[in-house]
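A.B. asks: Pasting a predicted model and its sequence here:
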Amino acid sequence: MIVTVVMEAPSPAFQSPSRSSQQLHFYLAVDRPQFKMETVVELLGVLGRRPWLPIVVCCSSRDELDAVCSSLSTLPFISFAALYSDLGERERASVLEKFRQATINWNQHLNSAIVGEEGLEESETREEEDEKKSHLVVVTDVCLPMLSSGESSLSSRVLINYELPTKKETYTRRLTSCLASGGIVINMVVGGEVTTLRSLEESSGIIIAEMPINV
């Protein structure tokens, strides 16, 4: 399956929280499970080219997380990290802090006035280029930010549910711990999971629309 997403100009979903506070929920259907990873990589190949864009990919298991991280290693314009159960406390704090800094940079990028090219340096150092990469965190459900323990929400602009949750509580927790106000949720759906999707939609009181070509 080939994904075509046109993002030439910021859409309402990618405006600052002050401009748009409603989260948008989409689903992206593939015919077979083996096409899901390819589709996610293609999708991130488009989304990830936006400087500083903070993205979270939620997985149900460590095996899924490892597979996603392995596939995303081929995308040079995305800086990504993983949150998993045996990650040390210091490393976890570092991942969370770097991602929060990415969300600050993204919001400043959106809210700042457009600067003429003549006001910029002709070239950027490798370090500056790395800082401008979109930032992505891949996380399993058991390692989501613990809001009740004082950790802050990741506040990403895009949340991709690589594996569709079967329970409303899991879906809701992913939203509250990972997604900013005005962000986008993209649910990967395979075949018969449409029934599960509609069940989540009904129990959560939200509308999950098919993902349009122009986002």
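C.D. replies: Great, that's in hand.
A.B. asks: Only C-alpha atoms from now on, for both contacts and neighbour counts.
C.D. replies: Will do.
A.B. asks: which stretch of helix or strand covers residue 38?
C.D. replies: Here residue 38, judged by DSSP states H and E, is contained in helix 34-47.
A.B. asks: what residues are up against the residue nearest the centre of the chain?
C.D. replies: Centroid-nearest residue in the chain, with CA atoms, centre = their mean: residue 55, separated by 2.7 Å. Contact analysis of residue 55 by CA atoms under 8 Å, 6 or more residues apart in numbering lists 134, 135, 136, 137, 156, 157, 158, 159, 160.
A.B. asks: go again using 10 Å as the cut-off
C.D. replies: Neighbouring residues of residue 55 by CA atoms under 10 Å, 6 or more residues apart in numbering: 44, 47-48, 78, 80, 99, 102-103, 134-138, 154-160, 178-179, 183-184.
A.B. asks: Now do the SS call for it.
C.D. replies: strand (DSSP: H, G, I helix; E, B strand; the rest coil).
A.B. asks: I'd like to know how far it sits from residue 179.
C.D. replies: Distance from residue 55 to residue 179, counting by CA to CA, to the nearest Å: 9 Å.
A.B. asks: Name the residues contacting each of these two.
C.D. replies: Shared contacts of residue 55 and residue 179, counting by CA under 10 Å, 6+ apart, come down to 154, 155, 156, 157, 158, 159, 160.
A.B. asks: Before we go further, the fourth one is sitting in a helix, right?
C.D. replies: No - secondary structure assignment (three-state DSSP) places residue 157 in strand, not in a helix.
A.B. asks: what number of residues lie near it?
C.D. replies: 26 (other CA atoms under 10 Å).
A.B. asks: Which helix or strand contains the closest residue to it other than its chain neighbours?
C.D. replies: What sits nearest to residue 157 in space, not counting adjacent residues and going by CA to CA, 6 or more residues apart in numbering, is residue 183, at 4.5 Å. Using DSSP H and E, residue 183 maps to strand 179-190.
A.B. asks: let's bring in a second model and compare:
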Amino acid sequence: MEGRSAGLRQYYVGVSTVDAKLTTLVELLQALRVDTRLALAVACSSRDAVDAVVHALASCSGFNIAVLHADLEMHEVEQQLLQIKRRLQPPPAVSEGMQPAADEATRLGQQHEQQQQQQQQAAAAGPTPAAAPNQPTAAAAAVQRDTASTTAAAAAVAAGPGLAAAADDGRSLVLVASDACLKGLPRDLLPLGLPLLIQYDLPASKDVLSRRIGAVFGSSKERGRRAGRQVVIYFVAAGEVAAFRARERLSSAPVMEMPVHVPDIFT
């Protein structure tokens, strides 16, 4: 029986101590890179854990690293999210008349930036005068912008990245994020659409678990529409078994032990 919850395939990796998680993470990602080109998120409970993971991955070759933590300004967070979406390659085959996922992600980013600029300009200009005949009101224009943004986001979600790769250099894309930062991400730039989430630290609550999964994979309906495997891996240290079992009970199916051949998680 596969460990599935709302379209997700779930696994756990046992580690001897909390300190051993870093070594295990690097070994796991290197094993996956042998057979696949990766794009994934690593969820951490603290800024210290984020810094440790980033330092460990930066010392290895083959990883493009993006970082999200609570000390970043919102415009820096938005820039990181947009760069992640742009670095995800579209599916190999694109049907005639459909835009590649990367193009949709770029369009979504441009619309998000335009919306931010328009809001700033509107705030600086003060009350909006009455619209001239046959001219759209500010409210109508906002509705049009929101509709266009929703359409672009839906297209990107429907296309899905599959086992997306980092951009042209062929290195794996790894997003390392803290829970504090995930809590305030702009909704119009979510979900990220990454195929793999590593729970480096166990989520502290059901809300934290839901927030991590929602940011990476989207809602259950969005996950159902996306092609390709969507995988969650939990790191469980020896002293965390009870907490892990408590989180496992929040899922509709058990979490499976990691297979010997790691890339099998995507088959």
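C.D. replies: Here it is on my side, so go on. A quick note: this is a predicted structure, and the numbers were derived from the prediction, not measured.
A.B. asks: Could you get me the TM-score between them?
C.D. replies: TM-score of the superposed chains, computed with TM-score structural alignment, normalised by the length of the first structure, equals 0.73; 177 aligned residues with a CA RMSD of 2.5 Å.
A.B. asks: out of the shared contacts of residue 55 and residue 179 of the first structure, which is most surrounded?
C.D. replies: Busiest of these [other CA under 10 Å] is residue 156, holding 29 neighbours.
A.B. asks: residues contacting the aligned partner of residue 257 of the second structure in the first structure?
C.D. replies: Per TM-score structural alignment, the equivalent position to residue 257 of the second structure in the first structure is residue 210. Residues in contact with residue 210 of the first structure, defined by CA under 10 Å, 6+ apart, are 25, 26, 27, 28, 29, 186, 187.
A.B. asks: switch the cut-off to 7 Å
C.D. replies: 26, 27, 28 (CA atoms under 7 Å, 6 or more residues apart in numbering).
A.B. asks: Can you find the partner of residue 93 of the first structure in the second structure?
C.D. replies: So, by TM-score structural alignment, residue 93 of the first structure is matched to residue 78.
A.B. asks: Which residue, neighbours along the chain excluded, lies closest to its match?
C.D. replies: residue 186 (7.5 Å).
A.B. asks: Residue range in the first structure corresponding to the lengthiest helix in the second structure, please.
C.D. replies: As assigned by DSSP state H, the longest helix anywhere in the second structure is helix 101-125. No residues of the first structure are matched to helix 101-125 of the second structure when aligned by TM-score structural alignment.
A.B. asks: tell me which residues of that helix are tucked away?
C.D. replies: Going by neighbour count (16 or more other CA atoms under 10 Å), the buried part of helix 101-125 of the second structure is 101-109, 111-113, 115.
A.B. asks: what does stretch 162-170 of the first structure give?
C.D. replies: 162, 163, 164, 165.
A.B. asks: can you tell me how far the aligned partner of the first one in the second structure sits from residue 171 of the second structure?
C.D. replies: Mapped onto the second structure by TM-score structural alignment, residue 162 of the first structure lines up with residue 200. Residue 200 of the second structure sits 21 Å away from residue 171 of the second structure, going by CA to CA.
A.B. asks: Can I take it that residue 201 of the first structure is in a helix?
C.D. replies: Yes - counting by three-state DSSP, residue 201 of the first structure is located in a helix.
A.B. asks: Make sure it is actually in contact with residue 207.
C.D. replies: Yes - using CA atoms under 7 Å, residue 201 of the first structure makes contact with residue 207 at a distance of 6.0 Å.
A.B. asks: Comparing these two, which residue is more hemmed in?
C.D. replies: residue 201 (16 against 13).
A.B. asks: Now do the same for the more buried one: its match in the second structure.
C.D. replies: Under TM-score structural alignment, residue 201 of the first structure pairs with residue 248 in the second structure.
A.B. asks: mind listing what that match touches?
C.D. replies: 254, 255.
A.B. asks: Apply 10 Å and report the result again.
C.D. replies: 10, 234, 242, 254, 255.
A.B. asks: Looking at those residues, which one is closest to residue 57 of the second structure?
C.D. replies: Lowest distance from residue 57 of the second structure to these (CA to CA) belongs to residue 234, with 18.2 Å.
A.B. asks: What's that closest one aligned with over in the first structure?
C.D. replies: In the first structure, residue 234 of the second structure lands on residue 187 (TM-score structural alignment).
A.B. asks: wait, isn't its match in contact with residue 164?
C.D. replies: Yes - counting by CA atoms under 10 Å, residue 187 of the first structure sits close enough to residue 164 to count as a contact (6.2 Å).
A.B. asks: Find residues that contact each of those two.
C.D. replies: In contact with both residue 187 of the first structure and residue 164: 27, 58, 197, using CA under 10 Å, 6+ apart.
A.B. asks: Neighbour-wise, give me the winner out of the residues you listed.
C.D. replies: Going by other CA under 10 Å, residue 58 tops those with 27 neighbours.
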